[in-house]
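In: Fold the following, please.
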Amino acid sequence: MVEGIIYRYRTGVAWRDLPGSFGPWQTVWERHQAFSRDGTWDRIHAQLIAEADAAGEVDWTVSVDATINRAHQHATTLSRQERPAGLTGG
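Out: Below you'll find the predicted structure:
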């Protein structure tokens, strides 16, 4: 079951396209949903991080990216305020 969930995220396939060797896709999806709701994945992640950190296998270096991305003027959803011809300025 867990291998089916990992396979789905690793490959990016739709749930319905899971190979039959993992069992019915609905069952795999339902288990994933249950683990997400009850916090099982969070507990597993916390335990794995704690073990890796204790073994010195985690690099806690943080990188901050200050890149600014601006949308093209035509990408906005706001309409332009039309000005009468001949008027300039703001």
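
In: contacts and neighbour counts: CA atoms only from here.
Out: Noted.

In: Tell me the secondary structure at residue 57.
Out: With DSSP: H, G, I helix; E, B strand; the rest coil as the basis, residue 57 sits in coil.

In: measure it to residue 17 for me?
Out: In this structure, residue 57 lies at 35 Å from residue 17, with Cα to Cα, to the nearest Å as the measure.

In: what does residue 32 give?
Out: Following Cα to Cα, the distance that separates residue 32 from residue 17 is 15 Å.

In: Here is a second sequence; please produce its structure as well for comparison:
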Amino acid sequence: MRGDLTDEEWAIIGNLLPPERGRWSRTAQDNRLFLNEMLYVLRVGCPWRDMHERYGKWNSVYVRFRRWAEQGVWDALLETRLNWPDR
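Out: Next up is the predicted model:
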């Protein structure tokens, strides 16, 4: 989908995302999908509940978004982005 992470971008930041643990959590391989889902909501400015259905359950995306915020994942991603070469 337009706006999703490119393979080049994913190669840079994929390892910065924590693996998910727990009985019901989705695997770490889903992190790229979850991040694309989060970026979609932030890019278009829609409420989480109005997230595009191709991405799955909005609540799962929101919970991971909040967890990553609490763990400082967003700060690490922003630091990495600041160090990317200009396109």
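
In: buried ones in stretch 5-16 of structure 1?
Out: Residues of stretch 5-16 of structure 1 classed as buried by neighbour count (16 or more other Cα atoms under 10 Å): 5, 8, 15.

In: what range in structure 2 does that stretch sit on?
Out: Residues 38-49 of structure 2 are where stretch 5-16 of structure 1 aligns, taking TM-score structural alignment as the criterion.

In: what ranges do the helices span in structure 1?
Out: Chain-ordered helices for structure 1, with DSSP state H as the definition, fall at 2-11, 25-38, 40-54.

In: Looking at residue 32 and residue 17 of structure 1, which is more packed in?
Out: Counted by other Cα atoms under 10 Å, residue 32 of structure 1 and residue 17 do not tie: residue 32 has more neighbours, with 18 against 10.

In: when you align them, which residue in structure 2 goes with that one?
Out: Residue 32 of structure 1 maps onto residue 65 in structure 2, with residues paired by TM-score structural alignment.
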